[in-house]
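> Pasting the sequence and the predicted coordinates here, then a few questions.
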Amino acid sequence: MVIANHAHPFRELSWSLNEGVNQAASFAVPFFFIVAGYLFASRPLGLGAPGRWARYMRRLLLVFVSWSTVYLLLPLSLTAAQVEELGPWGAYRHYLEGRYDWIMSNRYEFLTQGTSFHLWFLVSLAMAVTLVYVFDRLGIANKVFLVAIPMYLFTIVTRYYVLTPVGIEVGFNTRNGPFVSTLYVALGAALARSSWRPSPRLAWATLGAGLAAQLAEAFFIIEKYGQPSPGPYYIFSTVPFALGFMFVALARPGLGEGTVVARWGLYTLGVYAAHMVMVTLLGRMLPLPPAVSEILVAPLAFLTSLGLAVILARNRFSRRIVI
């Protein structure tokens, strides 16, 4: 779903359909945050283990730096005309100079998302896990919501609701950093600490209601106030929408067990990290009309990213950045 969000498969066919897909896919990253919080908080030693937190941060740092380096060095934006005009090395040097200028002009974005916009997930996850961990160490684990909720509200009014009467314009991207991620990671951690488990009926009802609310809220804002700059966006309804998927996972823990989808799940990190390489290359290489190629990019990008992750996982050094 994240790949579909970035590939815009129906942009050439229908704005409404494309936007509907974008909104329907908006649960994905928040769901990842919830799962990450749940897994971090459900280990036998609990959240209070400094060693686990330190290992978690080192792992995220390794993945973030490695893939940021990949996206920095890969000249995905180079054109054939630039290579023809400047020569291969001249064009590559021109590309690197442009990247350097971008980094110097966008230090906040560089620090919070690296050299590709989708890597924001890794930095935001590190910040959110750290906040949840600190509150747990202080013995006030649930008080993290006193910080997480206002930050999430701040994100809403500065992004999707920015054109509404309550909107606030700020000079930086509030999707990045801890603003979105902390609430979802905290929800996952709270679920891990709790013995409560949803029934299958409640889980599916929450998911369905969350999807309906996400679409209704998003299209209402667009219809009444206009569309903000390109998303994806996380709004009020995204919370129950993403929680619905987590509830289903808790209510039906064996769902998908033994299937090929479960085996693919091992490579989720690698697919997420690598997919923008494939989306960019396929979008430029497919010799088809835009309306057709954009539909094909998402599934092809998934399959090629999965293949790359499988290959990298076979090497003991690169394995750590895809699994």
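Structure's in. What do you need?

> all contacts plus neighbour counts: C-alpha atoms, from now on.
OK.

> Now do the contacts for Tyr160.
227-228, 233-235 (C-alpha atoms under 8 Å, 6 or more residues apart in numbering).

> quick one: which of the residues you listed is most hemmed in?
Most neighbours among those, by other C-alpha atoms under 10 Å: Tyr234, with 23 neighbours.

> how far does stretch 170-188 stretch from start to finish?
Start and end residues of stretch 170-188 are separated by 29 Å (C-alpha to C-alpha, to the nearest Å).

> Not counting it itself, show me its contacts.
30-31, 33-39, 41, 108-109, 112-113, 120-121, 123-125, 127-129, 131-132, 144-145, 148-149, 151-152, 154-155, 158-159, 234, 239.

> Check it against this one:
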Amino acid sequence: MSQHRIASFEFGRVIATIAIIALHSQIFMQAPLFDDQPLLGMGLNQVSRFAVPLFFIIAGYFIQPRLTTERIPYLWRYARPLLIMWVSWSIIYLILPFNFHIVATEGYFTERLFYWQKLLTAPLNTLFEGGLVHLWYIPGLLSGLTIITVLLRLKLSRLIIPVATLLFIFGLMAGSYAQITELSSPIFTRNGPFFSTFMIMLGFEVRRRNISVSLKNSIIMMLVGFGLFIGEANYLSLQENGTFFHDFLFGTPLWALGIFFILLAKPNLGNYKIIHSLSKDVLGIYLCHLLIVIYYLNIISILNINPIIASLFAVPVVLTVSIIIVRCLRKTSITRYLVR
């Protein structure tokens, strides 16, 4: 990101990382149940959806000064190590098995062949994800930054906001709202530039225009955005073949931007040594954590552990193991291929 670190943003990135681990660990999605619904799990699932949008906004905020002045050369220097890590982790996820039961009963190649065939059913979408679904973040980040950089290079900076907005609207219309609009996209619209460009643009424009919002108004913005997000999720769940779970909705930008402005208004929030230490590992944790989640879920299934107990321990176990892996990787000669 930037050599100049703001404590509250580092704190926000750590909290967002924990939220992503909780989301992917599916905590409390099997129990407890209320009227046969995992209401607690569903609530935590939706509360966690601020995380990746916040990452994008923070990235846009920090990259703005040098991207504006250096443009394509800086984009390449920024993108190169990320692309190397994306390819490296994709290879790892293509090789390592995910389902212990299938490996034990049918063999390694049967388990892997099933997964490889699944990826090949949508090759273009796989290109914008990588070896495992969560890696979409890196192609999303870089495609959004590329669009903004090209517009800057062509001296069309006035088009950054409208282009990002159009991509965002199309992403929703052909994504979460596709059941209503009947629009389609060649890739799953969470991937690629559709949402990332808009979120990066928000951070980029906040920095470029030196925008600030009071703490009170930031909290209001966050609450209104989250309320809109939940309202949309409920509305969409009531439609034919609707679902309650969505990565991005119209309320997402307001919600994530509200959180961002809270962090901007309170720069010393989370100014602790442990946060500064953990913040250096955020990208590495993100890249490796889903494999730990998958293996954790395999183990609790094999051991038939109570789902509530499993949910309580999921985040601390996955976070701790991920940190250990990242810090061990930093001591190896392959560190630049896997962590930053």
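Cool, the structure landed. Because the structure is a prediction, the values reported are computed rather than measured.

> on that earlier part again, would you mind checking the contacts of stretch 170-188 of the first structure for buried ones?
Taking 16 or more other C-alpha atoms under 10 Å as the criterion, what is buried in these is 30-31, 33-38, 41, 109, 112-113, 120-121, 123-125, 127-129, 131-132, 144-145, 148-149, 151-152, 154-155, 158-159, 234, 239.

> where do the strands sit along the stretch 51-200 of the first structure?
With strands called from DSSP state E, counting those that start in this stretch, the stretch 51-200 of the first structure shows none.

> can you list the contacts of Tyr160 of the first structure in a markdown table and add secondary structure?
As requested, the contacts of Tyr160 of the first structure are arranged in a markdown table below (DSSP: H, G, I helix; E, B strand; the rest coil):
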| residue | secondary structure |
| --- | --- |
| Gln227 | coil |
| Pro228 | coil |
| Tyr233 | coil |
| Tyr234 | coil |
| Ile235 | coil |
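
> and which of the residues you listed is nearest Phe220 of the first structure?
Using C-alpha to C-alpha, Gln227 is the member of these that sits closest to Phe220 of the first structure, with 10.0 Å.

> what's the helix or strand for the closest residue to the closest one other than its chain neighbours?
Excluding its sequence neighbours, the residue lying closest to Gln227 of the first structure (C-alpha to C-alpha, 6 or more residues apart in numbering) is Ile221, at 7.5 Å. Assigned by DSSP states H and E, Ile221 of the first structure falls within helix 200-225.

> Roughly how far does the residue nearest the centre of the second structure sit from Phe226 of the second structure?
Closest to where the C-alpha atoms of the second structure average out (C-alpha atoms, centre = their mean) is Val52, at 3.3 Å. Computed as C-alpha to C-alpha, the Val52 of the second structure to Phe226 of the second structure distance reads 15 Å.

> Now do the same for the residue nearest to Gln227 of the first structure: its match in the second structure.
Mapped onto the second structure by TM-score structural alignment, Ile221 of the first structure lines up with Leu236.

> tell me the contacts of its match?
Leu236 of the second structure makes contacts with 176-177, 242-244, as judged by C-alpha under 8 Å, 6+ apart.

> For stretch 98-108 of the second structure, give me every contacting residue.
Stretch 98-108 of the second structure is contacted from outside by 97, 109-111, 291, 294-295, 298, using C-alpha under 8 Å, 6+ apart.

> rewinding a little: now the corresponding residue of the first structure for the residue nearest to the centre of the second structure: which helix or strand?
Taking TM-score structural alignment as the alignment basis, one finds that Val52 of the second structure is matched in the first structure by Val29. According to DSSP H and E, Val29 of the first structure maps onto helix 28-41.

> Quick check: closest non-adjacent residue to the aligned partner of Leu119 of the first structure in the second structure.
The alignment partner of Leu119 of the first structure in the second structure, by TM-score structural alignment, is Leu135. Leaving out its chain neighbours, the residue that sits closest to Leu135 of the second structure by C-alpha to C-alpha, 6+ apart is Glu129, at 5.4 Å.
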